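>>> sequence and predicted structure, then a few things I'm wondering about:
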Amino acid sequence: MHRQTRNRKRPQTRAVPASARRQSALLGVVITILMALLLFMWAQQARAAIGDAAITAGQAEETLDMAKSPREVFVGRWYGEDMEAGSITKRWLVDAFPDGVFRITFRFYEDDGGYREQIEVGEWGISGPVYFLSTKGWVDDGMFLKADTSNGQLYDAYKILKLEQQVFEYEHFVNGNRYQVRRVDTGFTLPE
């Protein structure tokens, strides 16, 4: 007997591999994200076009502050004032130079209007949340008096509580004293 071969057409089944299904799902997610971004950007442009600013002046300043490192923010002149025991007012002016050198002029004002002045010089730095000073000496009547740098009391470390363009708040790690200074222009001087 002779068998006849028939040309049968079998329905072709199409098997979709798992990797193709994953690629298809990933493509769907990417398209969805791109559409959401496009809608968001369009909404921002529409708000700006009708007069609602896309970014406020405060947001712009905050963005600029974040772009600067804490060290860059601290460079400049800062003024602080505090009441001491016995109704003495302490005022100080910090000059933080870009090379890491500082000069702090302290004035201790008495009730009668007189004051005594002390000028410290040394090195400053900021590392993470820590602001630190290393006093190298004093200036007295225009003369530099070198400090004994083996004296541990000439090194201070502070926890940074707030450091912004105009305000710096910090707390001494050992004694817990808190200080606040505000930025002043380079021509600012302590009151006589």
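Structure's in. What do you need?
>>> from here on, just use CA atoms for contacts and neighbour counts.
Will do.
>>> so residue 121 sits right up against residue 97, yeah?
No. Residue 121 lies out of contact with residue 97 (C-alpha atoms under 8 Å); the separation is 11.1 Å.
>>> these two: which is more packed in?
residue 121 (23 against 16; other C-alpha atoms under 10 Å).
>>> ok, the more buried one to residue 46 distance?
In this view, residue 121 and residue 46 are 55 Å apart by C-alpha to C-alpha, to the nearest Å.
>>> start to end distance for stretch 102-116?
End residues of stretch 102-116 are separated by 20 Å (C-alpha to C-alpha).
>>> so what's the gap between it and the chain middle?
31 Å (C-alpha atoms, centre = their mean, to the nearest Å).
>>> got it, and stretch 164-178?
Relative to the chain's own centre, stretch 164-178 is displaced by 14 Å; criterion: C-alpha atoms, centre = their mean.
>>> what about residue 31, how many residues close to it?
Residue 31: 12 surrounding residues under other C-alpha under 10 Å.
>>> so who does it touch?
By C-alpha atoms under 8 Å, 6 or more residues apart in numbering, the contact list for residue 31 is empty.
>>> let's bring in a second one:
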Amino acid sequence: MKNLAITLVFVSLAGCSVVPKDESNLVTEAKPGLPETKVEQRLMMLGKWYGDLPTKEGGRKQWTIERSTDGTYRIDFLITKHDGTTQQSSEAGHWGVAGDIYFSMYRGAIDNGQFYPSNPSDPYNYDAYNIIRLTKESFEYQNIDSGNKYTVKKVSTNFTLDDSE
């Protein structure tokens, strides 16, 4: 009986012991402020950018993307197929950046000034990219799902795809 009482005392005391906190598992009570470098990163992404890359199918993909301060974007594409035929399209959506991830949410196509909304529940309409390099003049990023790597350069707001070579 004495052994049982001693065992119960030790078990009770063990339950009262303080387990050291794992500092790596602690969270802040509120979202911390952004470092100035992250604020600058978002500002650098604003404005109009131009990209021009060969396609895996033997053609050429050119585009301009204009990102606005309100988190919206518009992309105009010019695809030149390997046989020389061209296809133009435009889309609009929302964009953002968190850490070293750039993301976009396609909201719909634009044709002759008319907006055709997409299905917001379709996961295909959401993209995330690793930011590889970002300066005031150029931006390199990689789609996390497809692995496609893109490079764009900053252009004036009145630049159009017709201005490209």
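Happy to help now that I have it. Keep in mind that what you see is a predicted model, and the values were worked out from it rather than measured.
>>> ok, the aligned residue in structure 1 for residue 68 of structure 2 - contacts?
By TM-score structural alignment, residue 68 of structure 2 lines up with residue 97 in structure 1. Contacts for residue 97 of structure 1 (C-alpha under 8 Å, 6+ apart) come out as 75-76.
>>> now with 6 Å?
Contact analysis of residue 97 of structure 1 by C-alpha atoms under 6 Å, 6 or more residues apart in numbering lists residue 75.
>>> can you check residue 49 of structure 2 too?
By C-alpha under 6 Å, 6+ apart, the neighbours of residue 49 of structure 2 are 64-65, 152-155.
>>> repeat that for 8 Å
64-66, 152-155.
>>> out of those residues, which one sits closest to residue 3 of structure 2?
residue 152 (76.3 Å; C-alpha to C-alpha).
>>> for my notes, confirm that closest one occurs in a strand.
Yes. According to DSSP: H, G, I helix; E, B strand; the rest coil, residue 152 of structure 2 belongs to a strand.
>>> map it onto structure 1.
Applying TM-score structural alignment, one finds that residue 152 of structure 2 aligns to residue 181 in structure 1.
>>> residue 45 of structure 1 versus that match, what's the distance?
From residue 181 of structure 1 to residue 45 of structure 1 the distance is 40 Å (C-alpha to C-alpha).
>>> residues of stretch 109-122 of structure 2 that come out buried?
109-110 (16 or more other C-alpha atoms under 10 Å).
>>> stretch 59-73 of structure 1 now?
Going by neighbour count (16+ other C-alpha under 10 Å), the buried part of stretch 59-73 of structure 1 is 65, 70-71, 73.
>>> and for stretch 119-131 of structure 1?
Of the residues in stretch 119-131 of structure 1, 119-126, 130-131 count as buried by neighbour count, 16+ other C-alpha under 10 Å.
>>> please identify the helix or strand for residue 105 of structure 1.
strand 101-109 (DSSP states H and E).
>>> hmm, who's touching that strand?
88-96, 115-124, 190.
>>> looking at structure 1, which helix is longest?
helix 18-49 (DSSP state H).
>>> how about structure 2?
In structure 2, taking DSSP H as the definition, the longest helix is helix 2-15.
>>> report the distance from the helix or strand that it is followed by to the chain centre.
Scanning forward in sequence from helix 2-15 of structure 2 by DSSP H and E, the next helix or strand is helix 36-45. With C-alpha atoms, centre = their mean as the basis, helix 36-45 of structure 2 stands 14 Å off its chain's centre.
>>> kindly report the same for stretch 134-148 of structure 1.
Between the centre of stretch 134-148 of structure 1 and the centre of its chain there are 31 Å (C-alpha atoms, centre = their mean).
>>> so the top strand by length along structure 2 matches what in structure 1?
Scanning structure 2 for the longest strand, with DSSP state E as the assignment, gives strand 86-98. Counting by TM-score structural alignment, strand 86-98 of structure 2 lines up with residues 115-127 of structure 1.
>>> that older thread, quick one: which two of the buried residues of stretch 119-131 of structure 1 are the most distant?
Across the buried residues of stretch 119-131 of structure 1 (C-alpha to C-alpha), the longest gap, 22.9 Å, separates 119 and 130.
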